[in-house]
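Asks: heads up, no residue letters with this:
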């Protein structure tokens, strides 16, 4: 019927006008064939009715080395604490935060009368270098324990252990429990002259798995309503590494700044733009007519624990209490510097 009407109009000399006149009706009839129950077929929620299929079963004769998880979810230490609807993701850390020394480089760390080297290479690689160092120097070896990473010589004790950052090692030279400056400087010069520490040598790879390299990251805990950071390192190591990291990361004017550090009391004073200040809303600023962002002076205190770990607490420098979210976010950042 529609086609006949169009034909009649066309025979009356209005071919173009007739086609345009009837085109909307033809389009509507065509679309009606794609509709379901009078509406356009919307499949955006069809997934809710999908049924789970049986898992894929691979034959037992397959080569298991060729198969692995395509998107593995890494394990995260500690417990997630929900902040409710007001949760704000913490700001991303800069690329150099918590990175320690670069691969193949060496840096001196000190805390009080203790000194040691941090080397950007795995303990297995460093162990091979230390054995070669002892041999070329003609030191008299009394004993060596590769698993513990200790070489006892007539001139002193040389030890290597895992560093606080992944892929790092700590080297100590001691005599009578005190650091041997000449030995440390000689080893430091040797590592500075070596260009292949970034990649493990064959001997390094062979010994790397034989050395104790267990390492746990810092974890955030809440005890008696107070947030605190448990660092699985001794007090001197934690202090020295945190000092170096804060000097590097807390150097952004108006956001976070390292003001003072005191090794005698194991405290750091920092000026920090707290989470509550950064997330202050427009209407709160309007009510106070203050649109500026003000940093708060915070004292970070390190204390030795009975199990050999170090506890880090954060309090306002005027002995006031920080809000829970502010303390948690600041300690999260500090813990990130030691991962």
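Replies: Cool, got the structure. Quick caveat: nothing in here was measured; it's all calculated off a predicted structure.
Asks: all contacts plus neighbour counts: C-alpha atoms, from now on.
Replies: Will do.
Asks: Flag every buried residue along the helix or strand containing residue 6.
Replies: Per DSSP states H and E, residue 6 falls inside helix 2-11. For helix 2-11, a neighbour-count test (16 or more other Cα atoms under 10 Å) marks 6, 9 as buried.
Asks: Could you do stretch 275-290 as well?
Replies: Buried residues in stretch 275-290 (16+ other Cα under 10 Å): residue 275.
Asks: where do the strands sit along the stretch 51-200 of the chain?
Replies: 106-111, 114-119, 141-145, 150-153, 156-162, 169-175, 178-179 (DSSP state E, counting those that start in this stretch).
Asks: Throw those strands into JSON lines and include mean neighbour count, thanks.
Replies: Formatted as JSON lines, those follow (neighbours: other Cα atoms under 10 Å):
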{"stretch": "strand 106-111", "mean neighbour count": "18"}
{"stretch": "strand 114-119", "mean neighbour count": "23"}
{"stretch": "strand 141-145", "mean neighbour count": "13"}
{"stretch": "strand 150-153", "mean neighbour count": "18"}
{"stretch": "strand 156-162", "mean neighbour count": "23"}
{"stretch": "strand 169-175", "mean neighbour count": "22"}
{"stretch": "strand 178-179", "mean neighbour count": "16"}
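Asks: Which of the ones you listed sits closest to residue 213?
Replies: strand 156-162 (5.7 Å; Cα to Cα).
Asks: Comparison target below:
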């Protein structure tokens, strides 16, 4: 390895064209232009087009898992606030202990040519390239990409001697972040194709037990779930990560069910009394094949945990991974 190698950030220049909205200090209100608007003929595409590149602009995915109505009748669930407000960045870094990697909001076939271009720009000496496995070997570091747990995402690593290479990862993060604008079109087409792909995160009911099914192996499932719990379960007397055990791959959390959370809001019991209402729950990751992990919930506290509470809790956890 060349010790003098410098991992320099790569900057991608983007030309922005500014267009004026006002003329001579007068702002043109375009709302009036739509008063007498008439529908135009629908767009007709040539029959010779590549059908793989076209799809519904707003596809509705198939539901995963079974629908189980309650005895009191069905009421539509409210949109999860986190799912609505949480917008994913194109590149997000993950750091757990001494391990680090990137989660990129694009599929591996989009990331792979970017890794090749990164290696070329950095002057890395490529010794082996395996696109089918997503591995690019160089004399300085090993670059890799594989499907991530988050829908439509990829896990990107840069390692040296089997350990995360911090300088390389930082430079790679800067480079991929700069590529986010040029990759937007490819990502949009990939999002349309994802509508027909199976969910990687969904709830299932087996023998009267609610399970969270993750479409990745236990190693990646543990790392991503741990990161999300550390980032989001940080509110005492509501949802709080208490401990995690990498050896047994489980997490201990406190969680206040939605019904009691709302009851507490109106009755004003939040404070010391709220601690008595929280559930102490343990999430246990169970391998189910090389690319599937089951997440089970066990009640570690004295208060009863109903089937509806278990399902609600797993839905909350699932929202962190979608």
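Replies: Great, that's in hand. This structure is a prediction, so every number in the text was calculated from the model and none was measured.
Asks: still on that earlier bit, tell me what the helix holding residue 6 of the first structure is packed against?
Replies: helix 15-32 (3 or more Cα pairs under 8 Å, 6 or more residues apart in numbering; DSSP states H and E).
Asks: Now do the SS call for residue 254 of the second structure.
Replies: strand (DSSP: H, G, I helix; E, B strand; the rest coil).
Asks: Look up the closest residue to the counterpart of it in the first structure, ignoring the ones flanking it.
Replies: By TM-score structural alignment, residue 254 of the second structure lines up with residue 271 in the first structure. Spatial nearest neighbour of residue 271 of the first structure, excluding adjacent residues (Cα to Cα, 6 or more residues apart in numbering): residue 297 at 4.4 Å.
Asks: Can you tell me how far the aligned partner of that neighbour in the second structure is from residue 238 of the second structure?
Replies: Using TM-score structural alignment as the criterion, residue 297 of the first structure maps onto residue 280 of the second structure. As judged by Cα to Cα, to the nearest Å, residue 280 of the second structure and residue 238 of the second structure stand 11 Å apart.
Asks: any common contacting residues for these two?
Replies: Contact criterion Cα atoms under 8 Å, 6 or more residues apart in numbering; residues shared by residue 280 of the second structure and residue 238: 254, 255.
Asks: what about the helices in the first structure?
Replies: According to DSSP state H, the first structure carries its helices in the segments 2-11, 15-32, 123-137, 181-193, 202-208, 235-249, 275-278, 282-288, 324-337.
Asks: okay if I get these as a markdown table plus distance to residue 167 of the first structure?
Replies: Converted to a markdown table, the helices of the first structure look like this (distance: least, Cα to Cα, whole Å):
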| stretch | distance to residue 167 of the first structure |
| --- | --- |
| helix 2-11 | 79 |
| helix 15-32 | 64 |
| helix 123-137 | 8 |
| helix 181-193 | 15 |
| helix 202-208 | 11 |
| helix 235-249 | 15 |
| helix 275-278 | 32 |
| helix 282-288 | 45 |
| helix 324-337 | 15 |
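Asks: so who does the match of residue 254 of the second structure touch?
Replies: Neighbours of residue 271 of the first structure in contact, by Cα under 8 Å, 6+ apart: 255, 256, 257, 258, 259, 295, 296, 297, 298.
Asks: so what's the second one closest to, chain neighbours aside?
Replies: With sequence-adjacent residues excluded and distances taken as Cα to Cα, 6+ apart, residue 256 of the first structure is closest to residue 272, at 4.4 Å.
Asks: Does the one you found touch residue 299 like I think?
Replies: No - look at residue 272 of the first structure against residue 299 with Cα atoms under 8 Å: they stay out of range, at 10.2 Å.
Asks: hang on, isn't residue 126 of the first structure packed against residue 169?
Replies: Yes - between residue 126 of the first structure and residue 169 there is a contact under Cα under 8 Å: 7.3 Å.
Asks: Need the residues touching each of the two.
Replies: Joint contacts of residue 126 of the first structure and residue 169 (Cα under 8 Å, 6+ apart) are 119, 160.
Asks: Check the mean deviation of the longest strand seen in the first structure from the second structure.
Replies: The single longest strand within the first structure, with elements called by DSSP state E, is strand 296-304. When the second structure is overlaid, strand 296-304 of the first structure sits 1.7 Å from its aligned residues on average, using mean Cα distance after the TM-score superposition for the first structure.
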